[in-house]
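Trainee: my questions are about this predicted structure, shown below with the sequence.
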Amino acid sequence: MDGNGTDKLCAPLPANPTISDVAERAGVSRAVASRALSDEQRPVSAEKKARVLQAAQELGFRPNLLARSLTTKSVNLVAVVVNHIHDLSDLDLFDPLLAAVQNMGKQVIFIRVGSSDRVESFLRTGVAYHVDAAIVFSDFADAATARTLFRSDQVLMLNGRHDDDSPAVIPDERVGITEAVTHAARQGVKSAALVTGRLTSVLEQARIRLYQDALAAQGIRLTASLQGDYSYASGHKAGEELALTPRPDAIFCTSDAMAMGVLDRLRADFPQGRATTTRLYGFDNLSLTDFDAYPISSIGYDKQAYVAAVIAVLTGAATGPWPLTLPTRFHPRLTG
């Protein structure tokens, strides 16, 4: 009951509840309500916290992250910068990554870059994003550009375009690629085609060199190199081209999505997904490759370990030296 004898629980609910409304309904001070709703560990009794959370739920209260940032200097947002959303390797990683970031008390916003022209447009027009940190997958932005775009030094580079001032996490692909090519050589492979992704990617350029070196070391001739963009469609197109020529002993694709496209176009060469005269190798070790439809031999890293490394950088638990690297491994399946 308030001073006029009105039951607060029976009073009409405000259309746009504030922290003061929550505090009044819970019977606590505004400061206690603010502490109870904070993601930070701040002193408040369990009983009062429960009352505040219940009041907030009943009122439909949502905290104003921007207003909170004026006092905490944080908006509790982490940007994830990507080229596109069709890269299956990214989709396989995003779910555990989002869960881990949310467990930090942060939320994620996705920024689709699409092209280098788009980045330049952002810079020309002064577009900037107010976030606590940015995780950069897109290969269209280097570290300096990312810092300018977000007006912050808190950028984590996952695209190989880091510098001395930026933390970075990248897979060490040498071991996995060497294991895959060695496996092919042991199966009698003497010739191979390579289906690659975007040549603008620093990581892709390094990956191609690793394949070329590993093939040369095993005495396997590289008879064709076809460029895609990591997508299923570009892999299917590469399969069309390969179908018109004598098949090499092995086809190496620098993404599983492209390998899936190749496999669907050349299904006759892989009855029930099993290699006969040609072997097929992918990259990324997507979860889809564990199913009967796409039993593709692949190379990949531990995604949970990768996410843990990203979170360690964001929380300050990892302090370098940069880049942090994670080993890759070869995972044989029916197509190899």
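Mentor: Structure received. Numbers count the residues shown, from 1 in each chain.
Trainee: switch to C-alpha atoms for all contacts and neighbour counts from now on
Mentor: Will do.
Trainee: wait, residue 189 sits on residue 251?
Mentor: No - using CA atoms under 8 Å, residue 189 is not in contact with residue 251; the gap is 10.1 Å.
Trainee: so between these two, which is more surrounded?
Mentor: Counted by other CA atoms under 10 Å, residue 189 and residue 251 do not tie: residue 251 has more neighbours, with 26 against 21.
Trainee: wasn't the more buried one part of a strand?
Mentor: Yes - assessed by DSSP: H, G, I helix; E, B strand; the rest coil, residue 251 belongs to a strand.
Trainee: from residue 30, how far out is it?
Mentor: 65 Å (CA to CA, to the nearest Å).
Trainee: can you check residue 81 too?
Mentor: 37 Å.
Trainee: which of these two has more residues huddled nearby?
Mentor: Between residue 81 and residue 30, counting by other CA under 10 Å, residue 81 is the more crowded of the two (23 against 17).
Trainee: now do the SS call for the more buried one.
Mentor: Secondary structure for residue 81, judged by three-state DSSP, is strand.
Trainee: wait, doesn't it sit right on residue 138?
Mentor: Yes - with contact defined as CA under 8 Å, residue 81 reaches residue 138; the gap is 5.8 Å.
Trainee: common neighbours of the two, please.
Mentor: Counting by CA atoms under 8 Å, 6 or more residues apart in numbering, the contacts common to residue 81 and residue 138 are residue 113.
Trainee: now residue 227, nearest residue through space, not along the chain?
Mentor: Spatial nearest neighbour of residue 227, chain neighbours left out: residue 196 (4.8 Å); criterion: CA to CA, 6 or more residues apart in numbering.
Trainee: so who does the one you found touch?
Mentor: Neighbouring residues of residue 196 by CA under 8 Å, 6+ apart: 204, 208, 225, 226, 227, 228, 229, 230, 253, 254, 255.
Trainee: adding another structure so you can compare the two:
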Amino acid sequence: MRRKAAPTISDVAALAGVSRAVASRALSASKRPVSDAKRDRVLAAAAELGYRVNLLAQSLTTQTVNLVAVLVNHIHDLSDLDLFDLLLAEIQAGGRQVILVRVGSTDKVEEFLRQGVAYHVDAALVFSDFADAATVRRMFRSDLVIMLNGRHDHRSPAIIPDEAVGIGQAVADAAAKGVKCASLVTGRASSLVEQARIGLFHRAFESHGIALLQTLQGDYSYRSGHALAASLLEGERPDAVFCTSDAMAMGILDVFRADFSGNRPSRFRLYGFDNLSLLDFEAYPISSIGYDKAAYVARMLRLLNEPPAGGGTFEPELVPTRYVPRLTG
């Protein structure tokens, strides 16, 4: 028995009573206008016929595939969940889909290149510490590579949180409350963004006359903050503990719950970084430093939707941060 032929775009157009071009635009992410009434008729006809868009054929016509690669180290930090949920939702709302690529080491990048593992994508957003702009352009054979990890070059647009203001405000708050000495709990040493952040903390401590007693290295996770908490009791006790992620601060808070009766500090003040949405709940009212994630994502989308002209040179766009006081500070 012969299998019934799959419906075509022409079949959809005929059933909807529109031209083939209108049907194609109604079923794609095309920016060319289609009236709501015609779009509804086309969608209804496609559903009735069981028509599915052929993305490969569409890409050959438009020279786009409506795919965006997002390169990450991993997704297990709480700050990742806050940011990427919003980012993926906004990209998909614009008619694109996301390929999430986990790049946990420099070797992994080289493996992609050796094996020729590359996808045809319209653009790439690079969060991973281990990927530089030139390498990502080679991986995806695309010039629209937006760098968010500090490893940009003059050919790549970049967006970087301007952390100096938020860090300065947080350290000034501690100094105003009598803090004379502090400990700093940091994340991955390989991250250029983290290296810059640590430098900003050092300068702010010096500016406000706060002695840095110790620096402990975690990996941004709750587990690492929890594990490092005991080390804060070694030697001279700090008046304040600053963490370069909220998740690490949450781990420390849970170890020292007895010293935060009513979530208020008695032994030391506690400051995080990222301004997670979880901090607005009663369990973890941690003073933090953050930026407007919606504004951050909006800047990425603007670059995706209105790519800068090729051949130019790019200076990083800065997203301002601010200090958000809560009970632990």
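Mentor: Thanks, I have the structure now. These numbers come from a predicted model, not from an experiment.
Trainee: how alike are these chains, TM-score-wise?
Mentor: Taking TM-score structural alignment, normalised by the length of the second structure as the basis, the two superposed chains have a TM-score of 0.92; 324 aligned residues with a CA RMSD of 2.0 Å.
Trainee: before we move on, back to that, counterpart of the residue nearest to residue 227 of the first structure over in the second structure?
Mentor: Residue 196 of the first structure maps onto residue 186 in the second structure, with residues paired by TM-score structural alignment.
Trainee: ok, now residue 113 of the first structure?
Mentor: Under the alignment (TM-score structural alignment), residue 113 of the first structure maps onto residue 103 of the second structure.
Trainee: right, and that match touches residue 112 too?
Mentor: No - Residue 103 of the second structure is not in contact with residue 112 according to CA under 8 Å; the separation is 9.4 Å.
Trainee: who's more crowded, these two?
Mentor: Legend: neighbour count by other CA under 10 Å for residue 103 of the second structure and residue 112, higher for residue 103 (20 against 13).
Trainee: in three-state terms, label residue 184 of the second structure for me.
Mentor: Under three-state DSSP, residue 184 of the second structure comes out as strand.
Trainee: so it sits right up against residue 241, yeah?
Mentor: Yes - under the criterion of CA under 8 Å, residue 184 of the second structure makes contact with residue 241 at 5.9 Å.
Trainee: now do the strands in the stretch 1-150 of the second structure.
Mentor: Using DSSP state E, counting those that start in this stretch, the strands of the stretch 1-150 of the second structure run over 67-72, 97-102, 123-126, 145-147.
Trainee: mean offset of the first one relative to the first structure (after superposition)
Mentor: Mean deviation of strand 67-72 of the second structure relative to the first structure after superposition (mean CA distance after the TM-score superposition for the first structure): 0.9 Å.
Trainee: for the last one, same thing?
Mentor: Comparison of strand 145-147 of the second structure with the first structure after fitting gives an average deviation of 0.4 Å (mean CA distance after the TM-score superposition for the first structure).
Trainee: equivalent analysis for the third one, please.
Mentor: On the superposed models, the aligned residues of the first structure are on average 0.6 Å from strand 123-126 of the second structure, with distances taken as mean CA distance after the TM-score superposition for the first structure.
Trainee: equivalent range in the first structure for that strand?
Mentor: Counting by TM-score structural alignment, strand 123-126 of the second structure corresponds to 133-136 in the first structure.
Trainee: ok, residue 49 of the second structure - contacts?
Mentor: Residue 49 of the second structure makes contact with 7, 12, according to CA under 8 Å, 6+ apart.
Trainee: counterpart of it in the first structure?
Mentor: Aligned by TM-score structural alignment, residue 49 of the second structure pairs with residue 59 of the first structure.
Trainee: could you do residue 245 of the second structure as well?
Mentor: So, by TM-score structural alignment, residue 245 of the second structure is matched to residue 255.
Trainee: for its match, give its distance to residue 75 of the first structure.
Mentor: On the measure of CA to CA, residue 255 of the first structure and residue 75 of the first structure end up 35 Å apart.
Trainee: and these two? which has more neighbours close in?
Mentor: The residue with more neighbours, out of residue 255 of the first structure and residue 75, is residue 255; 29 against 20, by other CA under 10 Å.
Trainee: the nearest residue to that one once chain neighbours are set aside and residue 29 of the first structure: what is the separation?
Mentor: What sits nearest to residue 255 of the first structure in space, not counting adjacent residues and going by CA to CA, 6+ apart, is residue 283, at 4.4 Å. Separation of residue 283 of the first structure from residue 29 of the first structure (CA to CA): 56 Å.
Trainee: next one: residue 296 of the first structure
Mentor: For residue 296 of the first structure, the distance to residue 29 of the first structure - CA to CA - is 60 Å.
Trainee: more crowded one of those two?
Mentor: residue 296 (31 against 13).
Trainee: residues in contact with the counterpart of residue 302 of the first structure in the second structure?
Mentor: Alignment note: residue 302 of the first structure maps to residue 292 in the second structure; criterion TM-score structural alignment. Residues in contact with residue 292 of the second structure (CA under 8 Å, 6+ apart) are 319, 321.
Trainee: mind doing that once more with 10 Å?
Mentor: 161, 274, 275, 298, 319, 320, 321, 322 (CA atoms under 10 Å, 6 or more residues apart in numbering).
Trainee: can I get those residues in a markdown table with neighbour count, distance to residue 139 of the second structure and secondary structure?
Mentor: Listed next are the contacts of residue 292 of the second structure as a markdown table, based on neighbours: other CA atoms under 10 Å; distance: CA to CA, whole Å; DSSP: H, G, I helix; E, B strand; the rest coil:
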| residue | neighbour count | distance to residue 139 of the second structure | secondary structure |
| --- | --- | --- | --- |
| 161 | 20 | 26 | strand |
| 274 | 25 | 30 | coil |
| 275 | 26 | 33 | coil |
| 298 | 14 | 25 | helix |
| 319 | 16 | 27 | strand |
| 320 | 17 | 31 | strand |
| 321 | 20 | 32 | strand |
| 322 | 20 | 36 | strand |
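Trainee: can you redo these as a markdown table with distance to residue 76 of the second structure?
Mentor: Supplementary listing: the contacts of residue 292 of the second structure in a markdown table, determined by distance: CA to CA, whole Å:
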| residue | distance to residue 76 of the second structure |
| --- | --- |
| 161 | 21 |
| 274 | 14 |
| 275 | 16 |
| 298 | 23 |
| 319 | 23 |
| 320 | 25 |
| 321 | 23 |
| 322 | 24 |
